[in-house]
Each structure stands twice: as structure tokens, then as C-alpha cells.
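Asks: only the shape, not the letters, is given here:
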């Protein structure tokens, strides 16, 4: 009976034995998700960048034209004012008293002149009747001329005193923003002492400090790239002003780069980065710093084949490095897809899946 069951048992076990002796199935190919960027036409990176801030082209230090004690501050720093708007006031009591005295002197001079002119008319009538001499008439005529001169002086003195009273109020010389004010009530100021800074509306500029070895490049550059740190927006600009001497403390030259196309995103005091154009900018590519792979002193980037979705390592030369960007040349061209994250986890020929594109 056992012999009769043997063929059936062998038929059952043989397929299992052959399956156990066969090769194991190949493991599934690893597909690694990566972030990437497409190298665009705006990838050229300036060779030099200088930190600066946005300033108004016209910045005026405001001060009272007379001395006195501040009794009223009418605006705060950061407020927008109109031309002629009052910013602060001094105690004008003493100037008002002086104006009253000068006006009284003016009234006295007017009455004195009127009296002298009336006397001259009477003298002329007496001369016609031969009651007085011509010399007396001439003497009275000189008295009239002196009284008229005194009236002119009294009027000018009164006008000057009126101006002094008006100078006790500090007003804006143009429409703009008060960027700084130190005229607090109780402060005693001298004539001409700056107590406020007014940034006039209109043109905006980037103020930078340039080392002496970059002066030639700055003067010869036709345009500049101005980048706002907060908004990550880019503008073009041109050199408007360059200091003739270096700052004695920093040994750098102050320069102003006028923005050609500012918009509402440009605010006073914003941090900005000004880039000098690079002679080889057309050959350089700007990438996120995370796209760069460093191995044994050499630099590479991973380029994605759009057809096979596989990556290949390409050698590049680093031209410039910023806080979050790198300018490279060689190995890649515009329009290619470059991995921007996880570059140390890839290998040549590895298949990848594409996540959201990152900004270059």
C-alpha cells in the first residue's frame, strides 16, 4: 500500500524541491524622491555683492533756526508729513515779547515821521511869507528824511522779529517720512541743531560701502542688481553718487545706487544686497547652495534625465558663494533639472521621483 502511494507523494514534493533550488527574485529598484530646480535664464549671478539699506535720495536734517526750549512734539518717527506741516514747537514767549516791542517802535517811528512831515509843510508855508529862512526849511526836510529812515529800520526790525517768532515752529520742507526725531518736550536746543530727519518722497536708493579695490569696477559698471532681503525681489540700478574720500574709520567709500524700477515693496531702511555685474555672467549658473556636492575637494551637481528619471553627477566650478546660493560654471546648461536636496544620498544612474520644484 505504501508503494502504491509513493508516485503520488513524489509528484507533490518534486515541484517544491525545484522551487526551493531556484534563484531568489530580484529586489525592487530603489526610487528616491528628490527636490529639484530648473536652471533658468535668470540664473546668472553677480561676481560681487555689497550689503546696504534702502534710503531716500533726499534726506534732510531739520533744526530750529532759533534757540529755545522744546514745548511740543507734533509727530513721531515713521509718520508721513506734508510740506509745511508743523513737526515741533519751541517756547516762543520771549520772541513774542520782542515782537511786541519792535511793533511799538515801528508805531512810534510812523508817528514821528507823520509829525516831521506836518512840521515841514508848516515851515514851507512860513517860508512863503518870509517868516523863516530857507536854512530852517532845509533843516526840517533833513529831519523828515531821518524819520523816514528810522521808520524803514523799525519796519525791518519788526519783520525780523516776526520771522524769529515763526522760526519757533519747525516745519517739514517737503512731503516725506520723518525717519528720526529727537525734539522731545523740555529739550533746550541751539539754533541749527538737528532734531529730526526727513526722507523726502520720490526716488529711492541703496546705500552701500565699497572697498577701495572695487572702485574701478563700480565706476565702469553700467547697471547693478539690487535685491531686497525681506521680499526677495530683484531690481536694476545705476551708480548715482560715489564718495571722493574713504571713511576714516572703515576705509570704505560710500556709494548710492539709484533704483531704476522701484515699486511699493521698496521701503525705507530695508536691508538690500547690491551686486556688481560679472564679465562672465553669461557662462555662470546660479543654484541653491544645497544643490552643491563636495567630494575630495571637487564640486558636483546631480542632473536629472527627464526621460529616464535617472540622475548623473556633473562636475562644476564654483565662481561665487552667497548665504543661500552658489554660482557655478561648466557641466550644466540652462533648462536642465538639478537636484537641490539630498545630494549626499544619491548615486550615478539612480532613479528618482520629482517632488515640488524649488526656487533657483
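Replies: Perfect, I can see it now. Since the structure is predicted, the reported quantities are computational estimates derived from the model, not experimental observations.

Asks: going by C-alpha atoms from here, please, whenever you check contacts or count neighbours.
Replies: OK.

Asks: what packs against the helix or strand where residue 127 lies?
Replies: Taking DSSP states H and E as the criterion, residue 127 maps to helix 93-128. Judged by 3 or more C-alpha pairs under 8 Å, 6 or more residues apart in numbering; DSSP states H and E, helix 93-128 is in contact with helix 134-166.

Asks: hmm, residue 230 is touching residue 270, no?
Replies: Yes. Look at residue 230 against residue 270 with C-alpha atoms under 8 Å: they come within range, at 7.5 Å.

Asks: who has more neighbours out of the two?
Replies: residue 270 (16 against 11; other C-alpha atoms under 10 Å).

Asks: that one: what's it in contact with?
Replies: Neighbouring residues of residue 270 by C-alpha atoms under 8 Å, 6 or more residues apart in numbering: 53, 54, 228, 229, 230.

Asks: please redo it, this time with the cut-off set to 10 Å
Replies: With contact taken as C-alpha atoms under 10 Å, 6 or more residues apart in numbering, residue 270 is in contact with 52, 53, 54, 55, 206, 228, 229, 230, 231.

Asks: check the residues you listed and tell me the two furthest apart.
Replies: Using C-alpha to C-alpha, these span at most 16.4 Å, a distance reached by 55 and 231.

Asks: of these two, which one has the most company?
Replies: The neighbour count for residue 55 versus residue 231, taken as other C-alpha under 10 Å, is higher for residue 55 (22 against 12).

Asks: from residue 288, how far off is the more buried one?
Replies: 29 Å (C-alpha to C-alpha, to the nearest Å).

Asks: tell me which of the contacts of residue 270 is nearest to residue 221?
Replies: The nearest one, if we look at the contacts of residue 270 relative to residue 221 and count by C-alpha to C-alpha, is residue 206, at 15.5 Å.

Asks: got another, please set it beside the one above:
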């Protein structure tokens, strides 16, 4: 009897006998796809519940919005000065390069570089010995000529008496009369030479022609000085000073119109200086417009008593040109802009802000003129606008 390979029988779930003899089959295993599906469904339910609660919280927050802290300022009404903001440069009122007017060896310097010197103070001294000798010689000549003049006067008087008595001729008298005239002329000439020698000796002392700031020495003691050619020191007069600046030619008519009403006050601000702006007066308008730049040079005078302005220094210049009378203005920080136009946030008595569109005018001294849309006394927001919308609740910072 031929037998083939054994055919495996299909497995059946083993029966489990209970106490009562009932059979229970084991549950089939769950696939991994079903597990993932179940987890995804549970996660979706959890997220829905979470966002449902969040939406409920947001709806409650929307009902009671938080107050936005802001800073406000009042819209004021009054006159506003329009001014040009320019860059200027400080100039010394006068600048001189001091030179000796006589030649000689530089003996000493009597100033501190960079320090203030007073008018008439000695800055340098040239060796005076040769000049002193020339003065002494001129004085000797004058003394001799004075003696000769006295002798000529005596001779002239004596011969005048003798001529009256007929003891001398008229020709002899004329000779002594001429000698007297020569003696007088010689004395006058020698006196002029004495004055020249005295002046030359005085020039050996170089003095300050005005109050000013001395620069660095250009020569040192021991150097040979040539008359009218060797620079010794540069002196700048800084009380007062001028500030020069350029304005566009189309602004010149407004400046001239303002000048017709009186002196124009000019202010300058020094970069890095925390002091108050300095006040001066416009005192110079150039006589021609620069054809290359289309600008014209103006200069203002400043007393500079505190020496805050230094020649060569750059400063910010404010030049008033026009006065707008009785206009409404707000701080420049209050004005905002959007695609619909310029606006400000106005804080009402109920603590809410209104986004109000306005028509702005010119800006000057940190304030913008509002031509239309705002009344004097209204409170405008100057800080905190980025967190505001129309109707937002706001609270003024304490």
C-alpha cells in the first residue's frame, strides 16, 4: 500500500471548556493598521476638545479686552514758527597769523598753546639788543642836534643885534639865519630816526591784537625771524564767532521777508553737547547764488561767551522763515499713516480711542500742524499706537 505525504489539517481554535462545558473561542489579533486608525481618531477628538475650550476662552477675552497703556498729549493752538534745518560750520570772527615786523633771533614765547590770550599780552620776544643800540644811537644824534640848534639860535640872536647896530653886513646875518634853519631841520630828522628806532624796538615784542585762542607755535626760541615773512602763531578770535550755512535759493524770499520784520534769531545745536541750543542773530546774506549748487551762503553771529563753539566745528542750524498764526499742532510722534491716509488716535472721555483721519501741514520744532480733522485740547496718543485699533480701550501711563 502506497502512502503519500501527510496533508496538514487546518488548525481550529482550541475549545476552552468552562465549568459548565461551554466552548469559547479566542478573539482574533488586531492588525497594526486598525491600531493606528484608532489612535488617530482619539487624537482628533482630543484636539477638537482643546480648541473648543480655547475658542471659548477667546470669546470671553473678546468680550472683556485688556486696556492698552498709552501716553497722550494735548493738541495745542497757537503760533508756530516754520524753520529750515541745516548744517552749518563755525568760523572765527577773525583769524590772524602773527609775524614779527623786524628781523632777529626769537628769544622767548610767552603763551600756552590752545589757551585764551588777552589783547595786548606779550606772545613772543625777539632779541632786542641790536634794536636797543640803534635807539640809543638815534637818541645821541637828537641830543647833539638839540645842542647845535641852541648854538644856532644864540648866533642868530647875536648877529641880529649887531646887524641893527651896523656892525655886520646883511650877508653875514643871512648866513647865521640859514644855519639856524639847518639846525632845526637836522633835529627834526634825527627825532624821526629816534621814533623809528623806538618803533623797531617795540616791534621786537609781539603782542595779541585781540582776545583770542592761540594755536600751536610755528617757530621756537632760537630760530631766526625774518621781518614780515616768518609766521609765529595763529590767533583765532572766538568771542564772538560766526556760523556759516547754505540755504536753497527758493528759500531766500522767505528769509528776506522775515528779515524785513526785524532781526532773525538763529539757533544752533552742537552734536554731543547736552546743553541748551545757542541763540544768535542772522547778520550776513551773500550777494550771489552759487550757480553750481543753487544755494546761497548765510552767516549768523553768536556771542560764544562760554566758548562752546569752536572754529571749524559742524553744528545743526535752525533758521526760522515763516510764522503760522493760531494753528492746531500735535507732537510729530502722534501722527500715523496708512494706505488710507494720515491719522491720529484720539482718546475720548470714555477711555476708548478713535482712529481719526486728519490733514497734516508743515512740521517745525517737533510739532506737526494739523490743517483739518482735529480740535485744540483733544488728547492724542503719542506712544503705544501699535497696539491700538479703532475703539480700543486705553489707559494713560502714570
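Replies: Yep, it's here. As the structure is a computational prediction, the values presented were derived from the model and not from experiment.

Asks: follow-up on the earlier one: in strands, which of the contacts of residue 270 of the first structure appear?
Replies: Counting by DSSP state E, the members of the contacts of residue 270 of the first structure that fall within strands are 52, 53, 54, 55, 206, 228.

Asks: contacting residues for the fourth one?
Replies: Contacts here follow C-alpha under 10 Å, 6+ apart; on that basis residue 55 of the first structure touches 199-200, 203-207, 256-258, 266-270.

Asks: how does it look with 6 Å?
Replies: 204, 205, 206, 268 (C-alpha atoms under 6 Å, 6 or more residues apart in numbering).

Asks: residue 33 of the first structure: which of these is nearest?
Replies: residue 206 (41.3 Å).

Asks: grab the nearest non-local neighbour of that closest one.
Replies: Once flanking residues are discounted, residue 206 of the first structure sits nearest to residue 54: 4.6 Å by C-alpha to C-alpha, 6 or more residues apart in numbering.

Asks: again with residue 199 of the first structure
Replies: Nearest non-adjacent residue to residue 199 of the first structure (C-alpha to C-alpha, 6+ apart): residue 59, at 4.6 Å.

Asks: any idea how far residue 189 of the first structure is from the one you found?
Replies: Residue 59 of the first structure is 21 Å from residue 189 of the first structure, by C-alpha to C-alpha.

Asks: ok, residue 358 of the second structure - how many residues close by?
Replies: So residue 358 of the second structure, with other C-alpha under 10 Å, has 18 neighbours.

Asks: how near is the residue nearest to it when sequence neighbours are not counted to residue 349 of the second structure?
Replies: Of all residues not flanking residue 358 of the second structure in the chain, residue 373 sits nearest, at 4.5 Å (C-alpha to C-alpha, 6+ apart). According to C-alpha to C-alpha, residue 373 of the second structure and residue 349 of the second structure sit 18 Å apart.

Asks: compare those two (neighbour count), which wins?
Replies: Between residue 373 of the second structure and residue 349, counted using other C-alpha under 10 Å, the more crowded position is residue 373 (13 against 8).

Asks: which parts of the first structure are helices?
Replies: For the first structure, helices defined by DSSP state H occupy the ranges 2-21, 93-128, 134-166, 215-220.

Asks: for residue 46 of the first structure, which of those helices is the nearest?
Replies: helix 215-220 (12.0 Å).

Asks: where in the second structure does that closest one align, residue-wise?
Replies: Counting by TM-score structural alignment, helix 215-220 of the first structure pairs with residues 252-257 of the second structure.

Asks: which residues touch the matching stretch?
Replies: So stretch 252-257 of the second structure is in contact with residue 321, going by C-alpha under 6 Å, 6+ apart.

Asks: and that stretch, what's buried?
Replies: In terms of neighbour count (16 or more other C-alpha atoms under 10 Å), stretch 252-257 of the second structure has its buried residues at 252, 255.

Asks: same deal with stretch 334-345 of the first structure?
Replies: In stretch 334-345 of the first structure, counting by 16+ other C-alpha under 10 Å, buried: 337, 338, 339, 340, 341, 343.

Asks: nearest residue to the fourth one other than its sequence neighbours?
Replies: To tie it back to what came earlier, the one meant is residue 340 of the first structure. Per C-alpha to C-alpha, 6+ apart, closest to residue 340 of the first structure is residue 291, 4.1 Å.

Asks: the one you found and residue 337 touch, don't they?
Replies: No. Applying C-alpha atoms under 6 Å, one finds residue 291 of the first structure not in contact with residue 337, separated by 10.9 Å.

Asks: residue 343 of the first structure pairs with which position in the second structure?
Replies: In the second structure, residue 343 of the first structure lands on residue 385 (TM-score structural alignment).
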